[in-house]
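Chemist: Prediction below, plus the sequence it came from.
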Amino acid sequence: MKRIATLAVFSLAAVGSPAFADGSTTPPHAHDAATPHASAGPQLSIPAQAEPAVAAVERFSAALAAGQLDAAGAELDPNVLILESGGAERSAAEYLGGHAKGDAAFLQTAHIQLLRRTAQVSGDLAWVASESELHLSKDGKPVTVLSTETMLVQRSDAGWKIVHIHWSSRTKAPGDHH
């Protein structure tokens, strides 16, 4: 179950938007729903200047969910630091050469529902925080995992690159909310 929770964390930003969760390749447009109603979809708070950083996060997540590790890696800074479940991967090569394969396989078995996403930019750095629910089956039983993700994205001559990821998740108990 720990591995499910670990992967769930990643999935929230990775393919957390309803557009990605239902198989569409069209990323959501934050400016279309800055404060949507709860039933209208995820709650987004993304200023215009943060949209390019959010787009890098969405490209990374969509590529990973599709098993396209080269495309996912193109969104990572070579020295990215990834923290999850008490562990660390200290480069894009380390992540892509190991853990990413399991994350990609897991994402193909889960339905991801993005609940909230917020982002801010300060100079050449942006942070993107996402909260999601992952719906999957474990031993033939439905399981919901609450997942949170924070990504730091840095602007460079090569565009916006992800320099840090932190994933956290836990199995949802009855009555739990994000």
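Modeler: Right, received. Where do you want to start?
Chemist: use CA for all of it now, contacts and neighbours both
Modeler: Will do.
Chemist: give the contact list for A5.
Modeler: Residues near A5 by C-alpha atoms under 8 Å, 6 or more residues apart in numbering: 145-147, 168-171.
Chemist: How about the strand or helix carrying Q113, which residues are buried there?
Modeler: Q113 belongs to strand 111-122 when elements are defined using DSSP states H and E. Neighbour-count burial for strand 111-122 flags 111-121 (criterion: 16 or more other C-alpha atoms under 10 Å).
Chemist: dropping in the other structure now:
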Amino acid sequence: MMRAAVWTGWVLLGTTPSMAQPVDPHAGHAITEAAAQPAMDHSMMDHGGMHMAPTPKAMVRTNIGPAEFALKAFSDALEVGNRKLAIARLAPDLTVVEDGVEESRADYIGGHLAADIEYQKSVKTVLLERTVLNDGPSKVRIVSKIRMIGNRSDKPTDTVIEENAVLAKMPDGWKIMRLEWISAQ
């Protein structure tokens, strides 16, 4: 059975579900008499040194499935330069394809991974569109359109790529079996 979900326009801010701001379930409702009471003066209250984080300017998706979470963990690991975590998300029989050039897991780890980490650290990643296709309980294909904005070698870069990932559920979690990046521009 094949099921698909499409997500568009979310900025990947490196947050976890517990860090996301909750949606106000009462937004747009009429204010009741009890709710119209004078507001508390929070500047006069002691919150034990707790500081509220600023609300993100963009919406953050927090309800992703485990396969999509594994792909996001890989991307996040590249962005922060965590080589060990990035490698942990790769299946033993991984195939990586970038602009038509195919590499095995060993070739990717031994060579191109370092360049991907350096590139990801230099750009801001914006998820433009994502389709998740479930091909049974243990295999998922995720197709994403991603915009990367930043500076590379002191030159501005603004690139849109298509990322095709196939993930499989393994005894130690979801792993990336195939990863393909295609320049969309």
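Modeler: Ah, there it is. Just so it is clear, the model here is predicted, and its values are computed rather than measured.
Chemist: which one of the contacts of A5 of the first structure sits closest to P52 of the first structure?
Modeler: Proximity of the contacts of A5 of the first structure to P52 of the first structure (C-alpha to C-alpha) peaks at S147, which lies at 23.0 Å.
Chemist: Trace that closest one over to the second structure, please.
Modeler: If you follow S147 of the first structure across to the second structure using TM-score structural alignment, you land on I161.
Chemist: Where in the first structure does the helix ranked longest in the second structure align, residue-wise?
Modeler: If you go by DSSP state H, the second structure has its longest helix at helix 66-80. Counting by TM-score structural alignment, helix 66-80 of the second structure pairs with residues 52-66 of the first structure.
Chemist: Next, the buried residues of the matching stretch.
Modeler: By neighbour count on 16+ other C-alpha under 10 Å, the buried set for stretch 52-66 of the first structure is 53-66.
Chemist: which residues are in contact with it?
Modeler: 11, 13-15, 20, 25, 27, 69, 71-76, 100, 103-105, 107-108, 119, 126-128, 151, 153-154, 160-162.
Chemist: picking that back up, looking at the contacts of A5 of the first structure, which has the most residues close by?
Modeler: Counting neighbours by other C-alpha atoms under 10 Å, S147 leads these with 31 neighbours.
Chemist: List the contacts of that residue.
Modeler: Contacts of S147 of the first structure by C-alpha under 8 Å, 6+ apart are 5, 8-12, 131-134, 167-170.
Chemist: Tell me the spacing between it and Q108 of the first structure.
Modeler: In this structure, S147 of the first structure and Q108 of the first structure are 16 Å apart, going by C-alpha to C-alpha, to the nearest Å.
Chemist: Tell me if A19 of the first structure really is in a helix.
Modeler: Yes - with DSSP: H, G, I helix; E, B strand; the rest coil as the criterion, A19 of the first structure is assigned to a helix.
Chemist: Counting neighbours, which of the contacts of stretch 52-66 of the first structure end up buried?
Modeler: Those of the contacts of stretch 52-66 of the first structure that meet the buried threshold are 11, 13-15, 20, 27, 69, 71-76, 100, 103-104, 107, 119, 126-128, 151, 153-154, 160-162, by 16+ other C-alpha under 10 Å.
Chemist: In strands only, show me these.
Modeler: With strands taken from DSSP state E, the overlap with those comprises 76, 119, 126-128, 151, 153-154, 160-162.
Chemist: got the residues you listed as CSV, with distance to L44 of the first structure columns?
Modeler: Shown next, in CSV, are those (distance: C-alpha to C-alpha, whole Å):
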residue, distance to L44 of the first structure
L76, 23
A119, 9
A126, 15
W127, 14
V128, 11
M151, 16
V153, 18
Q154, 21
W160, 20
K161, 21
I162, 20
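Chemist: Go through those residues and say which is closest to L83 of the first structure.
Modeler: Nearest to L83 of the first structure among these: M151, at 10.4 Å, using C-alpha to C-alpha.
Chemist: isn't the closest one right up against I165?
Modeler: Yes - using C-alpha atoms under 8 Å, M151 of the first structure is in contact with I165, at 4.5 Å.
Chemist: The residue nearest to N164 of the second structure when sequence neighbours are not counted: how many residues sit nearby?
Modeler: Nearest residue to N164 of the second structure in three dimensions, chain neighbours excluded: V143, at 4.6 Å (C-alpha to C-alpha, 6 or more residues apart in numbering). Number of residues near V143 of the second structure (other C-alpha under 10 Å) recorded here: 18.
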